[in-house]
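Participant: Make a model of this:
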Amino acid sequence: MSSIFLKDEALNKSPAIVGFEIARYLKKSGRPRVSIFDVVDQFKRETWFSSNSFLYGLTFLYSVGLIDFDEPYLICRDAN
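Facilitator: You can find the predicted model right below:
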């Protein structure tokens, strides 16, 4: 069975770190809804960016309850 956490993976590409970068961008935007296309455009030049790392970062944020989806938007959930 494959795992999304790999011991040989670069730390800056791990789902928790990528999720943190995405969450920081969403918080800095100040909007409750942000287009996923805007988020991808923001990060596509980063060294860690790949479709897999981005998807795993979003999956991490969704699994811990920080974001929700309303196609094509990411919805920031209130995390006191």
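
Participant: Going by C-alpha atoms from here, please, whenever you check contacts or count neighbours.
Facilitator: Fine.

Participant: Strands of the chain, start to end?
Facilitator: 33-35, 67-70, 73-76 (DSSP state E).

Participant: Can you give me the buried ones in the first one?
Facilitator: By neighbour count, and taking 16 or more other C-alpha atoms under 10 Å as the criterion, the buried residues in strand 33-35 are Arg33, Val34.

Participant: Next, the second sequence, to be compared with the first:
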Amino acid sequence: MSSIFLKDEAINKAPAIVGFEIARFLQNSGKSRISIFDVIDHFKREAWFSPNSFFYGVTFLYAVGLIDFEEPYLIARHAD
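Facilitator: Just a heads-up that it's a prediction; the model follows:
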């Protein structure tokens, strides 16, 4: 079974950490939906950024129920 954290992986590229950065960006934007292209444009110069780490971070957020998708937008789900 795969692990969400790999012992050989830099911790700042772990799906939970990348997901946190994405969620924080969504929250700080003040919008409930934002284009995935805007999110990528914001993070593409970060040291942790790679297509795989971004994909796993977004997948992590979706799996725990924090975001939804409506092409091409990421939609923040608000806890009721």
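
Participant: Any chance of CSV for the strands of structure 1, columns distance to Ser51 of structure 1?
Facilitator: Formatted as CSV, the strands of structure 1 follow (distance: least, C-alpha to C-alpha, whole Å):
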stretch, distance to Ser51 of structure 1
strand 33-35, 16
strand 67-70, 17
strand 73-76, 16
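
Participant: what's the most buried one of those?
Facilitator: Here the criterion is mean neighbour count by mean count of other C-alpha atoms under 10 Å, and of those the winner is strand 73-76, at a mean of 19.

Participant: Can you name the residues in contact with that one?
Facilitator: Contacts with strand 73-76 of structure 1, where a contact means C-alpha atoms under 8 Å, 6 or more residues apart in numbering, come from Leu26, Lys27, Pro32, Arg33, Val34, Ser35, Ile36, Leu66, Ile67, Asp68, Phe69.
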